[in-house]
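Undergrad: structure for the following, please:
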Amino acid sequence: MPAYTPPLDDYRFVLHEVLKVQDEAGIDGYPEMTEDMTGAILEEAGKIARDVLAPLNAVGDREGCRLENGVVRTPEGFREAWNLLVEGGWPSMECDPDYGGQGMPSVLNMAVGTMQSAANMAFMMYSGLTHGAYSAIHTHGSDAQKRTYLPKLVSGEWTGTMNLTEPQCGTDLGLVRTKAEPAGDGAWNLSGQKIFISSGEHDLASNIIHLVLARTPGAAEGTRGLSLFIVPKFLVNDDGSLDARNSLSCGKVEEKMGIHGNSTCVMNYDGATGWMVGEEGKGLRAMFTMMNEARLLVGMQGLSQAHVAYQAAASYAKERLQGRAVTGAAAPDKPADPLIVHPDVRRLLLDQKSFVEGGIGFLSWVTMLLDAEKRHTDPKMREKAADMVALLTPVVKGFLTEEGFRLTANAQQVFGGHGYIEETGISQFVRDARIAMIYEGTTGVQALDLVGRKLALKGGQPIMTFFEYVKGYIRDNEDDLALAKDFLNPLKKASKDLQQAAMFFMQAGMKNPNAALAGSVDFLHLFGHVCMALAWARMAKAAHRAIQEGRGDRAWYEAKIVTGRYYMRRVLPETGLRLARIETGADPVMDLPAEAF
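TA: Below you'll find the model as predicted:
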């Protein structure tokens, strides 16, 4: 089965040579992130990913989760692995120290999460949903709710979930039917059914804290009538001890294409006791705290699966003997040459390698902006960073999951027929990666959010800030001729394609909204490629600098530059195709009558 090697050198490079986190004095906690500090944490997290979580990945896929007498049994070894994470304090890394957290920056926590998700995506979903529940309660909960629930969520003794979807509604949450009736003393009784609830029931923790969207009596129709409720699996006494089992149950564990190790449940609420989070009718706002965080984490999942699949494909391509190089035998002492001599196999691998390494740079930069939003000492910088995070969140979620799945499938392609049988393990990565394009809002939903809401945010200020940042970076580095030729000039061309597409939406979209929406997914991809090109330009500059100064492994830095050059030459020109499709407008998409489908 495939092994996993944590990309420690990539994270050291991105954090300390590209982003230079230790020099960001304005962001609380960043000056303390020395290479020694981050290196020790990432090395230990990588060991857990490699030695504990990765070996359980195939186990979880094979065994799945079983519903027995109302309790979901997770795969063999999952409970021990969860206890190891809890004992090591890993769930608490970026949580508030007031509730037992370590208060570390998100950029470091994301690096840890990406490695551990690459090793075992299904397992790490239990932790990811818990952190989302923590964030929602931390932001919107009362002081009493925070004291009751946060310490145990932070430690990992309890886990959390997000309950939105119902049989009749997914994206359209205005159709939610789950009801909440007042029960006195501030409590509510919730009745209804939720489906597709990740980590909804399991045996990893002593309690599960469900966050449930429901409608109160007389509430307005649509999303304005929704409120958010804390509904624990076991009721909690004033002293924090567990009381009676609440009136909720898992009705079914879904049979899924992938992520078999995570319990995706149908949850039934039969007058279950819950407590409102925040204001009545403002539940969706509170839930979006959890959802926006989850969207970044799902983007990370797309990247992580592409990364572990690439590692497997590259290893296989260097070992598998098949055919001869067209320029002459590369291994004349062997019956055939390794797959990696063939140009098309190289193409498949370089598409993957340039994506996963560029993706680490892109996602780390966005997470650094998230830290600036939360931790910067200057309120204006916090606001500016928040706007950029809002703009880039649908790009992270949509682009990294779409490309991540495509390139995970490319990794499978390297294996040929052996990639289609289960014993090689590569097919699991494909099946697991597929869900990332769907949950927490499909790619189409992310594209609609980007084009329909985020481009117009604050009169277009965030997108203009992005364009100015790209222009400024190009201007500041244009005297570096090597960087300009291979990286800055392609970045400039791609950025102009993005600006032209945005201008088309402003002009054509005002007259016919379908003209903008028909090209929204293309715009999301175009935006994603520009972000990746920016990441590669920044990484190339840092690699050039290291070579000029004679630091580190010269061959490693040269490989980084060559990989980035591949992206700029072979992948980035896709922005022109995306722009051409966008500018066809709505007619090609909308002309065919519905009955003709």
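Undergrad: for the rest of this, base every contact and every neighbour count on C-alpha atoms.
TA: Noted.
Undergrad: show me the contact partners of stretch 226-233.
TA: The contact list for stretch 226-233, computed with Cα atoms under 8 Å, 6 or more residues apart in numbering, reads 174, 207-216, 219, 245-246, 248, 272-284, 286-287.
Undergrad: so which bits of the longest strand along the chain are buried?
TA: As assigned by DSSP state E, the longest strand anywhere in the chain is strand 264-277. Within strand 264-277, the residues that qualify as buried are 264-269, 271-277, counting by 16 or more other Cα atoms under 10 Å.
Undergrad: start and end of stretch 589-597, how far apart?
TA: End-to-end distance for stretch 589-597, by Cα to Cα, to the nearest Å: 12 Å.
Undergrad: with stretch 203-222 instead?
TA: By Cα to Cα, the extent of stretch 203-222 from end to end equals 35 Å.
Undergrad: what residues sit buried inside it?
TA: 204-205, 207-216.
Undergrad: which of the residues you listed fall within strands?
TA: Going by DSSP E, the strands hold 207-215 from these.
Undergrad: pull the most distant pair out of these.
TA: Using Cα to Cα, the two most remote members of these are N207 and R215, lying 24.6 Å apart.
Undergrad: before we move on, back to that, could you dump the buried residues of strand 264-277 to a markdown table with distance to L164?
TA: Formatted as a markdown table, the buried residues of strand 264-277 follow (distance: Cα to Cα, whole Å):
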| residue | distance to L164 |
| --- | --- |
| T264 | 13 |
| C265 | 12 |
| V266 | 11 |
| M267 | 11 |
| N268 | 13 |
| Y269 | 13 |
| G271 | 17 |
| A272 | 16 |
| T273 | 17 |
| G274 | 15 |
| W275 | 16 |
| M276 | 15 |
| V277 | 15 |
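Undergrad: let's see this one next to it:
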Amino acid sequence: MTNYTAPQRDMLFVLNHLAGLEDIAGLPGLEDATPDMAAAILDEAAKFAAGVLAPINASGDRQGCQWDNGTVTPADGFADAYASFCETGWNAMPAAPEFGGQGLPSLVSSAVQEMWKSANMAFALCPMLTLGAVNAIAEHASDEIKATYLPKMVSGEWTGTMNLTEPQAGSDLAAVRSRAVPVGDGSYRISGTKIFITWGEHDMAENIVHLVLARLPDAPAGVKGISLFVVPKFMVNADGSLGARNDLACASIEHKLGIHASPTAVMVFGENDGAIGYLVGEAHKGLGYMFTMMNHARLNVGMEGVAISERAYQQALAYAKDRVQGKPMGDTSGQTRTILHHPDVRRMLMDMKSRIEAMRALAYQTAAHMDYAHHHPDDAVRRQHQSRVDLFTPVVKGWCTESAVGITSTGIQVHGGMGFIEETGAAQHLRDARITPIYEGTTAIQANDLIGRKVAREGGSSLRTLLADMAATRDALTAEGDANLVAIGVALGRGIGALSEAGDWLLAHYDSQPAAAAAGAVPFLKLTGVVAGGWMMARAAQVATQLLAAGDADTVFLNAKLVTARYYADHVLPEAALYAAGVTQGAGSVLALDEEGF
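TA: The predicted model follows:
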């Protein structure tokens, strides 16, 4: 497996020129996040990712975690890496200063998160879930719970999890059966079994704080009867010290296709007297509270798609530059060349590169909207940006992760037969990537959320605003005298047309033909991602052209950006028409077969 080098040049290009970091640094509370400060943070994070996390990625995959009578021991090197991660302050970077965090913008922390996930995705899941739990507690819990748990979770001394899924329920949270019985002193006795709990048990931190969905005795049926509870592995004394072990246990860990170094636990609560838990917020509102954590996780899983794709691309590129094989078609020198000279290898690498850059830009842009939604002083502006966050969240999660499966598979193809051999490391990237379209809500769940809550429910208003913003970029490019920019603008225009057509079809048929709309939901999500990614690449080409005209010295990078944007316009944006046809014309064949026909 090749070393990992963070793509800082592209990260900074997106931060500064597409996502508008300088403007975000002008928002209240984010004044210290200047472009120079961000560049320094990224430089230090790149060193940690490459020097500490990346070297234990492959070994962690081979060794995995060990379960022994309820105790889980991570792979060699993980505990030391986690201690170093917390000691150097990385865990606290995105959290609020009032709880010991550094309060950096989501935009900057997203770039750093990408590095952790590229270097070692299994490791990165632990702090990712902790910070998601921090966000949920900070937004919804009582001051007492915040004071008890948040400082040590922010520091990383304690980690966090979310416990939603149960064996009989799967993604149907209305079927959750875990129980919470009030004790009378403000605490509750929690009982039930939860599955697929990432980093649900380990010995890297002093305590693990579980956020658990459960039902009170008087809870109404369905999702309206779910409450959220803080359930610590060890009880916390009044002075903040740790007390007795709570009544919860890790019954087993799963044997998985990938992310072997990340323990996926079956957690059992209350086999004896009941695990002690504390209600977060109001009773029966737990699902809404948990979505604070889940939406954080969904965006971060989308970033995993970007990150693991980048790692696969770096490895494929290194192999293509090193592997000498054959004489390229059209090469009259008669010399044997590296496979980078073969046209189809170049096609595969360009496809990987262009999709990754589009995904990165869209994910970072969404993070920038989050910063505006949380920090802008004008409520109307905050709502406007939150609307874009809501629209893009399922797209970033679904499109980036589905793309990652294809990109990491292409990385294996670049290696040829050597990619199918575990020792090269290319296969690990595909195995790790395969979980990303599944957990934190499958692609279908994201797609149904997109067409239902984010498009149909609001009459398409957010989608129309997005289409108008894209059209403005198209118009600017097609008005340019530069033939390359005009071609990119024309391709973007076709994509906008396809997305608009599909969106209109959904709005016209969502209520009257719900099954037909659902049959096209995933194609619509992919369509939105492809076109939104094309919009990002078109903007990147526009900026690169302006910087070159202004005499920017980084001509190699900027010219490559133009070529990559043109490749995306020529080869990826045409997929929009296919996805639109699937939405508007494909439902009949999806739904035609009787059950016996399968």
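Undergrad: return the member of the buried residues of stretch 203-222 of structure 1 nearest to K458 of structure 1.
TA: L213 (28.6 Å).
Undergrad: for T575 of structure 1, see how far away the nearest residue to A518 of structure 1 once chain neighbours are set aside is.
TA: Closest residue in space to A518 of structure 1, ignoring its immediate chain neighbours: A586 at 5.5 Å, by Cα to Cα, 6 or more residues apart in numbering. Taking Cα to Cα as the measure, A586 of structure 1 falls 19 Å from T575 of structure 1.
Undergrad: neighbour-wise, which of the two wins?
TA: T575 (25 against 19; other Cα atoms under 10 Å).
Undergrad: tell me how far the more buried one lies from I360 of structure 1.
TA: 20 Å.
Undergrad: where in structure 2 does stretch 235-255 of structure 1 fall?
TA: Stretch 235-255 of structure 1 corresponds to residues 235-255 of structure 2 when matched by TM-score structural alignment.
Undergrad: go on, stretch 414-433 of structure 1?
TA: So stretch 414-433 of structure 1 sits over residues 414-433 in structure 2, by TM-score structural alignment.
Undergrad: run through the helices of the stretch 301-450 of structure 2 in chain order.
TA: 343-375, 379-415, 426-433, 443-451 (DSSP state H, counting those that start in this stretch).
Undergrad: looking at these, which is nearest to R311 of structure 2?
TA: That would be, of the helices of the stretch 301-450 of structure 2 and by Cα to Cα, helix 426-433, which comes in at 7.5 Å.
Undergrad: list the buried residues in the closest one.
TA: 426-433.
Undergrad: that helix vs helix 379-415, what angle?
TA: Taking axes from the mean of the first three to the mean of the last three Cα atoms, to 10 degrees, one finds helix 426-433 of structure 2 and helix 379-415 inclined to each other by 150 degrees.
Undergrad: any idea what A272 of structure 1 aligns with in structure 2?
TA: Checking TM-score structural alignment: A272 of structure 1 goes with A275.
Undergrad: surely that match touches G192?
TA: No: if you go by Cα atoms under 8 Å, A275 of structure 2 and G192 don't touch, sitting 9.5 Å apart.
Undergrad: got any residues that touch both of the two?
TA: Counting by Cα under 8 Å, 6+ apart, the residues touching both A275 of structure 2 and G192 are F269.
Undergrad: which stretches of the stretch 51-200 of structure 1 form strands?
TA: Using DSSP state E, counting those that start in this stretch, the strands of the stretch 51-200 of structure 1 run over 66-68, 71-73, 158-163, 179-184, 187-198.
Undergrad: tell me which of these sits most buried.
TA: Most buried of the strands of the stretch 51-200 of structure 1, by mean neighbour count (mean count of other Cα atoms under 10 Å): strand 158-163, with a mean of 26.
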